[in-house]
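1. I would like the atomic coordinates for the input below:
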Amino acid sequence: MIIDAHQHFWQLARGDYDWLTPELAPLYRDFMPDDLIPLLSRNGVDGTILVQAAPTVAETEFLLKIAENTPFVLGVVGWTDFAAPSASNEIQRLAKHPKLVGLRPMIQDIADDAWMLRPELTPAFEAMIECDLAFDALVFPRHLPHLRALLSYHPKLRAVIDHGAKPNIADAQFKAWANDMEAIAKDSHAFCKLSGLLTEAGTDWTEAHVAPYVAHLFENFGPKRLVWGSDWPVLTLASTYDIWHTIASSFIPNDQARDLIFGSNAQDLYRHFTI
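-> Below is the predicted model of the structure:
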């Protein structure tokens, strides 16, 4: 069983993708299940986790409707306003949908790097724990000390770091990111997604550019806490689904680790879906 634990769909006409502008020409069109099916088939991928791309509950409802009608979508990571007074009730409402497996505030787009530590967010994180939902941390390296603190305050929060925290591979910025990722891996039970790295490696990337970052993730999170994802269609800014699937497979040392990273770890992380 191979699971792509991070992919997106969107329809431009919905109008709530503020980050998605005509300047991102390869992405500035609709991406829906029929676009992904041939890629999954060609790479032997059995199911996916569909992740939010807009900071609205309306988009989460849109994705849940897609999941209801798309057998290969095993679960949805949605969005809600963690700072709203009604956040706890809204999380409990959304969690009643059998396809909701997690939530993701778009932390990378929030001006306050320490936003996740604001006291008014505590009820939202407590509701996530109560509802057994995964927290997808969409962060940059500068957020990692705050994420480490957050996970220490909520040790029962099941969390995953999206895209390896988006290290600046293009400029070979490694040391600070590596130290912070090592600390989080040591001090928490967080998972980390093996995804999005080619996009951070620049237009002239090679496997050699990415390899040290992947090796560091393996060294610290190990094969039981890494989860593979494509980040398609954002991936297409840097490469193709086929190429990333092949490269990621080549980084994994043996079949046992591959089975974990490409399959069962996603089930351990997101839990709510069944195959």
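2. going forward, measure contacts between C-alpha atoms and count neighbours the same way
-> Will do.
3. Going along the chain, name the strands of the chain.
-> Counting by DSSP state E, the chain has strands at residues 3-7, 47-51, 73-78, 100-103, 134-137, 159-161, 191-194, 226-228.
4. Dump the ones you listed into TSV; add distance to His245 as well.
-> Below are the strands of the chain laid out as TSV (distance: least, CA to CA, whole Å):
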stretch	distance to His245
strand 3-7	10
strand 47-51	14
strand 73-78	18
strand 100-103	23
strand 134-137	21
strand 159-161	19
strand 191-194	11
strand 226-228	9
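5. Can I get these in JSON lines including mean neighbour count?
-> Below are those laid out as JSON lines (neighbours: other CA atoms under 10 Å):
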{"stretch": "strand 3-7", "mean neighbour count": "26"}
{"stretch": "strand 47-51", "mean neighbour count": "24"}
{"stretch": "strand 73-78", "mean neighbour count": "28"}
{"stretch": "strand 100-103", "mean neighbour count": "27"}
{"stretch": "strand 134-137", "mean neighbour count": "25"}
{"stretch": "strand 159-161", "mean neighbour count": "24"}
{"stretch": "strand 191-194", "mean neighbour count": "26"}
{"stretch": "strand 226-228", "mean neighbour count": "28"}
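6. and for comparison, fold this next one:
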Amino acid sequence: MRVVDSHLHLWDPELLEYDWLEGPLDRRFAEEEFLAERLEGIEEETAVFVQADPVPELSLDEVRWADAISSPAGVVAIVAGARLDRGTETEQQLAALASFERVVGVRHLLQGEPAGFALGEDFLRGAREVSRRGWTFDACVRADQLGEVAALAASVPELPVVLDHLGKPAIGTATDPAAPSETWAEDLRALGAHPQVFCKLSGLPAEAGGVWTDAQVRPFLDAALAAFGPRRLMWGSDWPVSSIDADHGVHAAHSRQRWFRTVAEWAACRGISVDDVFQRNALSFYRIR
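-> As a prediction, the model looks like this:
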């Protein structure tokens, strides 16, 4: 079985500056640390590196660093950080990114932006430039921003969009689980109505504080399946962010393996092709050969 991890983070705070790292995340997570967390029983494993949000002026340096360690880390594609609302500056940044063969898409973190930001003309201009280059867009948003992502998809229908982390729904904790809200499920279905939008089965462990039960997360995976169908879902580990046990403030070894097993067993129970969810859909979306 071949696995493509569609959402891998790597960073080294001794080489680049990150103003959001704290606690057990505030240390090096790079190729050596990742290799120690490789999945068991998988004959071939590769990954898509997704920008880890260094300070804005170092976004291009992050791509250089990720590209340099791509081979030992098994990274076959890079989703680079880029501000899409800066007009000419955005175009220059995208042109610089184009010199890296592994760059297949960009992510401008929307989760901290004000309402309506992704529908502003400056952002839409940047989104159209991303599409013109044949790249994709990773949408990392809060649950209450799903409608805005749907509106973005309608405004730029030629732009392939993938929703990170199912839109970060509230799922509660392992001891006090929450059911999917009807508002989130409705917004997810509305987003899934746009055929160029995919969804990553990622990030739910982080939303649960790093400790979860299969019974807790399965209703959310079912909602994603109902909204997007089996050919537009892709597994992502969100490592190492989703490998932190928040209650104990530690990095939990083997949690990446456990999330893989959680999604694999769910897919098998639903009669979904594991090759689609764990490989083909990511390869298709990111146009990885």
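7. For the two chains, what TM-score is obtained?
-> The TM-score (TM-score structural alignment, normalised by the length of structure 1) is 0.91; 268 aligned residues with a CA RMSD of 1.9 Å.
8. quick one on the thing from earlier: so for Val234 of structure 1, which of the strands of structure 1 sits nearest?
-> Of all the strands of structure 1, strand 3-7 sits nearest to Val234 of structure 1, with 8.5 Å by CA to CA.
9. compared with structure 2, how much does the closest one deviate?
-> Following the fit onto structure 2, the mean deviation recorded for strand 3-7 of structure 1 is 0.7 Å by mean CA distance after the TM-score superposition for structure 1.
10. what angle separates that strand from strand 47-51?
-> Counting by axes from the mean of the first three to the mean of the last three CA atoms, to 10 degrees, strand 3-7 of structure 1 lies at 20 degrees to strand 47-51.
11. Strand 3-7 of structure 1 corresponds to what range in structure 2?
-> The alignment of strand 3-7 of structure 1 onto structure 2 (TM-score structural alignment) covers residues 4-8.
12. now for the strands of structure 1, which one comes closest to Ser86 of structure 1?
-> Ser86 of structure 1 lies closest to strand 100-103 among those, at 15.3 Å (CA to CA).
13. In structure 2, which residue range corresponds to the closest one?
-> The counterpart of strand 100-103 of structure 1 in structure 2, counting by TM-score structural alignment, spans residues 103-106.
14. what distance separates stretch 176-191 of structure 1 from the centre of its chain?
-> When C-alpha coordinates are averaged (CA atoms, centre = their mean, to the nearest Å), stretch 176-191 of structure 1 and its chain have centres 16 Å apart.
15. contact partners of it?
-> Here stretch 176-191 of structure 1 makes contact (CA atoms under 8 Å, 6 or more residues apart in numbering) with 141, 144-145, 148, 151-152, 155, 158-161, 167, 213, 216-217, 220-221, 225-227, 269.
16. how many other residues sit next to Ile66 of structure 1?
-> 17 (other CA atoms under 10 Å).
17. so who does it touch?
-> No contacts exist for Ile66 of structure 1 under CA under 8 Å, 6+ apart.
18. counterpart of it in structure 2?
-> Under the alignment (TM-score structural alignment), Ile66 of structure 1 pairs with Ile69 of structure 2.
19. Confirm for me that Met32 of structure 1 is in contact with Gln7.
-> No: taking contacts as CA atoms under 8 Å, Met32 of structure 1 lies outside contact range of Gln7: 10.6 Å.
20. do you know how far the residue in structure 2 sticking out farthest from the centre is from Glu121 of structure 2?
-> Most distant residue from the mean C-alpha position of structure 2: Thr88, 26.7 Å away (CA atoms, centre = their mean). Distance, Thr88 of structure 2 to Glu121 of structure 2, by CA to CA, to the nearest Å: 13 Å.
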